[in-house]
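# no sequence on this one, just coordinates:
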C-alpha cells in the first residue's frame, strides 16, 4: 500500500476544543454557524465544558457531528468531588473525551499514568479517548522531543494494549506541541509530520502495523484556515485538534473545508 493510500484509509477528523469558553447564546450561534459545512467526507467533533453537554447534545441531535467532554475521571464513582465519570458522560450521549491535554497536565498536575488510566476507563465504557501528547519549547530545544513523547505515550499504549486483543481499540492521539498552543506559533508541517511519523512508528513497534496504520493522529497548535491545508496534506497527519479557531464558526468551517481537500 502506498503512503498516500495508507493516509486515505484514515478519515480526517477535525475536533474543536472550546476549553473554558461558551454561553448558551454563543454556543448555539457557533454550532449553527459551522453545521452547513459538515458532510460525510470529514469527521467533526466538538468538546464543550461540562455544563453545556446537554445543550450541545440537543443542538447536534441527528447531525453528523460528534460531541465530547474535555476530561473524565478514571474512577467509576464515589468521593471524588468535582470529577465526572464515564457513566455520567454516557447519559448525555457523549461519544468522545479529551484526556491528557497539556493544560490538564500543567495546571492539574496530571501524570502520564493518570492520563493512561483515564483512557482505559473511557474505552472500557465505550467512549473514544483523544489522548494528548506534546513537548515544551525547552524540551524541544534540548533535543528531548522523542523521549518526552515516549514518556507520555507509552503508559497509555501499555495499559490500552488489551483492547487491541479484544478488538475494542478505538483510541485517537493528538500531538500538541505545548509551545504552539494558543501562542500563534505553529510547528511547520515538516516538524509536525516528523513527530507524527515518530508516534506512528512507536505504535507499530508496540502494537503492530495494523494498529499503527489505523490509528488517527491529530495535530493541534494554532491551526487556522490559512495553514490547515498544508498541515493536513502530510501523510501521517489525520486532522486537527483545534483550539482558538474552534470558537469561530467561520474559522472552524474553513478548517473543515481544508480537511476535505
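Now that the structure is in, tell me what you want to look at. Since we're looking at a predicted model, the values are computed, not measured. Numbers count the residues shown, from 1 in each chain.

# C-alpha from now on. contacts and neighbour counts both.
Noted.

# how close does the closest residue to residue 117 other than its chain neighbours get to residue 114?
Spatial nearest neighbour of residue 117, excluding adjacent residues (C-alpha to C-alpha, 6 or more residues apart in numbering): residue 74 at 5.6 Å. Remark: distance between residue 74 and residue 114 (C-alpha to C-alpha, to the nearest Å) = 8 Å.

# quick one: common contacting residues for these two?
Residues touching both residue 74 and residue 114 (C-alpha atoms under 8 Å, 6 or more residues apart in numbering): none.

# contacting residues around the residue nearest to residue 117?
Neighbour list for residue 74: 85, 86, 114, 117, 118, 119, 120, 121, 122 [criterion: C-alpha under 8 Å, 6+ apart].

# thought the fifth one was touching residue 83?
No: using C-alpha atoms under 8 Å, residue 118 is not in contact with residue 83, being 11.7 Å away.

# quick check: neighbours shared by these two?
Contact criterion C-alpha under 8 Å, 6+ apart; residues shared by residue 118 and residue 83: 72, 73.

# so these two - more neighbours on which side?
More crowded of residue 118 and residue 83, by other C-alpha atoms under 10 Å: residue 118, with 26 against 13.

# in the strand or helix carrying the more buried one, what's buried?
Counting by DSSP states H and E, the element that carries residue 118 is helix 112-124. For helix 112-124, a neighbour-count test (16 or more other C-alpha atoms under 10 Å) marks 112, 113, 114, 115, 116, 117, 118, 119, 120, 121, 122, 123 as buried.

# repeat that for stretch 26-38.
Going by neighbour count (16+ other C-alpha under 10 Å), the buried part of stretch 26-38 is 27, 30, 31, 34, 35, 37, 38.

# find the residue closest to the first one in space, skipping its chain neighbours.
Closest residue to residue 27 in three dimensions, ignoring its sequence neighbours and counting by C-alpha to C-alpha, 6+ apart: residue 56, at 7.4 Å.

# what's the burial count for that neighbour?
By other C-alpha under 10 Å, the residues close to residue 56 number 22.

# same question, residue 240
Residue 240: 29 neighbours (other C-alpha under 10 Å).

# you'd agree it is up against residue 11?
No: between residue 240 and residue 11 there is no contact under C-alpha under 8 Å: 11.8 Å.

# ok, now which ones touch the closest residue to residue 33 other than its chain neighbours?
Excluding the flanking residues, the one nearest residue 33 by C-alpha to C-alpha, 6+ apart is residue 249, at 5.1 Å. Neighbouring residues of residue 249 by C-alpha under 8 Å, 6+ apart: 30, 31, 33, 34.

# just to revisit the earlier point, which strands and helices lie in contact with the helix holding residue 118?
Judged by 3 or more C-alpha pairs under 8 Å, 6 or more residues apart in numbering; DSSP states H and E, helix 112-124 is in contact with strand 96-99, strand 128-133, helix 145-160.

# one more to weigh against that first structure:
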C-alpha cells in the first residue's frame, strides 16, 4: 500500500482552445475544494502559458504531454525539460502509447526522456502497457516488464522519483476497461519489479491506471491496493466527471 497521496492526472491529448480551457479550468477550480489526492492536468504545449496563469496558487498542478530527451539545440518542434520548467510544469507524460505507436518512440527513448525530466525536477509519468494482440498472445507481463526495465536501467539511482502509469492500449479511448482485478494484477507485477529496483522505496512509487477510467468505474479501480491514482483521458475534459474521479481518490 502506498504511503503517498493518490494522483489523478488529466491528459487532455490534442484537445482544447483558449476559451474552452478557461471554462474547463474555472469549473474545476470551483468544484475541487481541498482534494484528498494530488491533481494535475497535462495540456498541449501551446497552452502551457495560459494554464500556468489559470492554475497559479491553486491545488491543481500543471503537466506536459511530452518532452525532448535533448537539453537544447537543433531539434525543431521539440520542447526541452528546462523550457517546461520555465512554465511551472511539475509533471510530464513520457512514453504514452500514442507516442510509441504514432511517433515510433522506443523503450530506450522513453528512458532518456525520463532522465531529462528527472534532471530538471519534473516528475515523469512513465506509461507502459500492452496492445490487444499482445494481451491475447499472453505477453502482457513480458511487455510491461520490458518497458519498465528500460526506464529502471537508465534511471535506477532515482527510480523512486517517477510515477508509473499502466495503460492497457486496448482500453484507451475504446470504452473497454480492464476489470479492477485484472488491472490490480498488472499493478502488483509492476510493484514487484519496482521493489526489486527500489527496495523499500517501491511502496511509495505511485502506479496509476490509465485505461478508460471514468466517473462510473473510478472508485472501484482506486480501491485496489496497488492502484495509486489515474491517468485520465476523455473524462478529464468534462469538469463534473473529472471532479467525481478526484473525489473518489482518497
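Received it, and whenever you're ready, just let me know what you need. None of the values given here were measured: they were computed from a predicted structure.

# once they're superposed, tell me the TM-score.
Remark: TM-score between the superposed chains equals 0.97 [TM-score structural alignment, normalised by the length of the second structure]; 249 aligned residues with a C-alpha RMSD of 1.0 Å.

# corresponding residue for the residue nearest to residue 27 of the first structure in the second structure?
Following TM-score structural alignment, the counterpart assigned to residue 56 of the first structure within the second structure is residue 51.

# so that match, which of the three states?
helix (DSSP: H, G, I helix; E, B strand; the rest coil).

# what's the mean deviation for the helix holding residue 118 of the first structure versus the second structure?
Mean deviation of helix 112-124 of the first structure relative to the second structure after superposition (mean C-alpha distance after the TM-score superposition for the first structure): 0.3 Å.

# so that helix corresponds to what in the second structure?
Going by TM-score structural alignment: helix 112-124 of the first structure matches residues 107-119.

# and the matching stretch, how far out from the chain's middle?
Centroid separation between stretch 107-119 of the second structure and its chain, computed with C-alpha atoms, centre = their mean, to the nearest Å, is 14 Å.

# what does that stretch contact?
67-71, 81, 92, 94-95, 123-124, 126, 146-147, 150-152, 154-155, 161-162.

# just the buried ones from the residues you listed, in PyMOL syntax?
To isolate the buried members of these in PyMOL, using 16+ other C-alpha under 10 Å:
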select buried, resi 67+68+69+70+81+92+94+95+123+124+126+147+150+151+152+154+155+161+162
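
# select the longest helix from the second structure.
helix 180-198 (DSSP state H).

# tell me the helix or strand right after that one.
strand 207-209.

# tell me, that following strand lands on which residues of the first structure?
Counting by TM-score structural alignment, strand 207-209 of the second structure pairs with residues 217-219 of the first structure.

# residue 167 of the second structure -> the first structure?
Looks like residue 167 of the second structure aligns to residue 176 there (TM-score structural alignment).

# residues contacting that match?
Residue 176 of the first structure touches 102, 132, 133, 134, 135, 219, 220, 221, counting by C-alpha under 8 Å, 6+ apart.

# ok, now which ones touch the residue mapped onto residue 147 of the second structure from the first structure?
Counting by TM-score structural alignment, residue 147 of the second structure corresponds to residue 152 in the first structure. With contacts defined as C-alpha under 8 Å, 6+ apart, the neighbours of residue 152 of the first structure are 112, 133.

# residue 53 of the first structure: how many residues sit nearby?
There are 19 residues near residue 53 of the first structure, going by other C-alpha under 10 Å.

# before we move on, which element is it in?
When elements are assigned from DSSP H and E, residue 53 of the first structure belongs to helix 53-59.

# which one in the second structure is aligned with the residue nearest to residue 117 of the first structure?
Aligned partner of residue 74 of the first structure by TM-score structural alignment: residue 69.

# any idea how far that match is from residue 49 of the second structure?
Going from residue 69 of the second structure to residue 49 of the second structure by C-alpha to C-alpha gives 21 Å.

# my guess is residue 70 of the second structure contacts residue 76. True?
No: between residue 70 of the second structure and residue 76 there is no contact under C-alpha under 8 Å: 11.4 Å.

# sec struct for the closest residue to residue 204 of the second structure other than its chain neighbours, please.
Leaving aside its sequence neighbours, residue 204 of the second structure sits nearest to residue 2 (C-alpha to C-alpha, 6+ apart; 5.0 Å). Under three-state DSSP, the three-state class of residue 2 of the second structure is coil.

# contact partners for the residue most central in space within the second structure?
Nearest to the geometric centre of the second structure sits residue 125, at 4.1 Å (C-alpha atoms, centre = their mean). Counting by C-alpha under 8 Å, 6+ apart, residue 125 of the second structure touches 91, 92, 93, 94, 162, 163, 164, 165.

# give the contact list for the second one.
Read it as residue 92 of the second structure. Listed by C-alpha under 8 Å, 6+ apart, the contact set of residue 92 of the second structure reads 42, 63, 64, 65, 66, 67, 117, 122, 123, 124, 125.

# residues contacting the third one?
Taking C-alpha under 8 Å, 6+ apart as the criterion, residue 64 of the second structure is in contact with 41, 42, 43, 44, 45, 48, 84, 89, 91, 92, 93.

# repeat that for the fifth one.
Neighbouring residues of residue 66 of the second structure by C-alpha under 8 Å, 6+ apart: 92, 93, 94, 95.

# so the third one touches residue 65, yeah?
In other words, residue 94 of the second structure. Yes: counting by C-alpha under 8 Å, residue 94 of the second structure does reach residue 65; the two are 7.2 Å apart.

# for burial, what's the neighbour tally of residue 13 of the second structure?
Using other C-alpha under 10 Å, residue 13 of the second structure has 17 other residues around it.

# do you know how far the residue in the second structure sticking out farthest from the centre is from residue 44 of the second structure?
Residue farthest from the centre of the second structure, counting by C-alpha atoms, centre = their mean, is residue 74 at 27.8 Å. Between residue 74 of the second structure and residue 44 of the second structure the computed distance is 21 Å (C-alpha to C-alpha).

# go on, residue 154 of the second structure?
Distance, residue 154 of the second structure to residue 44 of the second structure, by C-alpha to C-alpha: 27 Å.

# same thing with residue 124 of the second structure?
For residue 124 of the second structure, the distance to residue 44 of the second structure - C-alpha to C-alpha - is 16 Å.

# equivalent analysis for residue 34 of the second structure, please.
Applying C-alpha to C-alpha, the value for residue 34 of the second structure to residue 44 of the second structure is 26 Å.

# neighbour-wise, which of these two wins?
Comparing residue 34 of the second structure with residue 44 by other C-alpha under 10 Å, the one with more neighbours is residue 44, at 19 against 12.
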